[in-house]
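Trainee: sequence-free structure coming up:
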């Protein structure tokens, strides 16, 4: 009698793997826990073929997203720095703060790339000067840009 059975994972779990992957588990573990809790399903030849097809489609989409992200990264790296003018008070301190919205507008003006607010990490800016900000396009693709805060002479 078989001691292990091949299954297709339906829910991501740390000890088994991600959705759509195939793995072998103990027969009792599969029949008594994993299948009743809808974590896995038994891998039949038809289901294996279907899962492989979906994995191929998912991999192609991930590759397209990565290519697009690297294109955005190259476009953003063409900018040396972004300059924003702010009103200043005593001791070179600015009124208010620099927001992600202002940075997004400048990036859109310089490159035409639309960046979301959650992708930008900026330090706490209280005075004029040059700061470093990090833009995360996707998980492994980040861009570091200089942010220059200038006094507004109006």
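Mentor: Structure's in. What do you need? Here the structure is a predicted model, which is why all the values come from computation and not from measurement. Numbering: from 1, shown residues only.
Trainee: going forward, measure contacts and count neighbours with C-alpha atoms only.
Mentor: Will do.
Trainee: biggest helix in the protein, by residue count?
Mentor: Counting by DSSP state H, the longest helix found in the chain is helix 45-77.
Trainee: which other helices and strands contact that helix?
Mentor: helix 100-111, strand 129-138, strand 141-151 (3 or more C-alpha pairs under 8 Å, 6 or more residues apart in numbering; DSSP states H and E).
Trainee: Which helix or strand lies directly C-terminal to the longest one?
Mentor: Translated: helix 100-111. strand 120-121 (DSSP states H and E).
Trainee: other SSEs contacting that following strand?
Mentor: strand 129-138.
Trainee: What residues of the strand it packs on count as buried?
Mentor: The neighbour-count check on strand 129-138 (16 or more other C-alpha atoms under 10 Å) flags 131, 133-137 as buried.
Trainee: put this beside the first:
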């Protein structure tokens, strides 16, 4: 049988599994969860899986290139400092807006992993979750003025 959807205890979509005749005839086929695996169906499945695998490799390469582009950046922001204490903070919205305006990089602020408040002078490393479980690190330098 070729599974058309995930089936608990048997496998995920597009897996080729062996099941009892009764289970296939009485449950999987009527529920449209699986089809009988003929030679043609199996060969079509293999071709489609190879195409999907190639597309995934190309997508991962694009994401890796995007990661490198992000990691090459070194952004600077300024905070007002009075009597040695900085006032205000730098928000993720400000960072995202600046990335969009200056570098034409569009990142949703929800992609940033949790971090400390950016309200002190110093260098911060922010982690950004990209597709395919790839994480990029953005350097943010906060200076006093």
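Mentor: That came in fine, so what should we check first? The model shown is predicted, which means the values in this text are computed figures rather than measured ones.
Trainee: TM-score for these two?
Mentor: The TM-score (TM-score structural alignment, normalised by the length of structure 2) is 0.78; 144 aligned residues with a C-alpha RMSD of 2.6 Å.
Trainee: that older thread, how about the longest helix of structure 1, aligned to which bit of structure 2?
Mentor: The alignment of helix 45-77 of structure 1 onto structure 2 (TM-score structural alignment) spans residues 39-71.
Trainee: can you tell me which residue in structure 1 aligns to residue 139 of structure 2?
Mentor: Per TM-score structural alignment, residue 139 of structure 2 is aligned with residue 146.
Trainee: need the contact list for that match.
Mentor: 80-82, 130-133 (C-alpha atoms under 8 Å, 6 or more residues apart in numbering).
Trainee: Okay, it and residue 27 of structure 1: tell me how far apart.
Mentor: Separation of residue 146 of structure 1 from residue 27 of structure 1 (C-alpha to C-alpha, to the nearest Å): 57 Å.
Trainee: next one: residue 35 of structure 1
Mentor: 10 Å.
Trainee: same check, this time on residue 85 of structure 1
Mentor: From residue 85 of structure 1 to residue 27 of structure 1 the distance is 67 Å (C-alpha to C-alpha).
Trainee: average gap between the match of helix 45-77 of structure 1 and structure 1?
Mentor: Per the superposition on structure 1, stretch 39-71 of structure 2 and its aligned residues are separated by 1.4 Å on average (mean C-alpha distance after the TM-score superposition for structure 1).
Trainee: now that stretch: how far from the chain's centre is it?
Mentor: 14 Å (C-alpha atoms, centre = their mean, to the nearest Å).
Trainee: Pull out the buried positions in that stretch.
Mentor: 42, 45, 60, 63-64, 67, 70.
Trainee: which two in these are spaced the farthest apart?
Mentor: Using C-alpha to C-alpha, these span at most 41.6 Å, a distance reached by 42 and 70.
Trainee: right, and residue 35 of structure 1 touches residue 43 too?
Mentor: No: between residue 35 of structure 1 and residue 43 there is no contact under C-alpha atoms under 8 Å: 11.4 Å.
Trainee: joint contacts of the two?
Mentor: Common neighbours of residue 35 of structure 1 and residue 43 (C-alpha under 8 Å, 6+ apart) do not exist.
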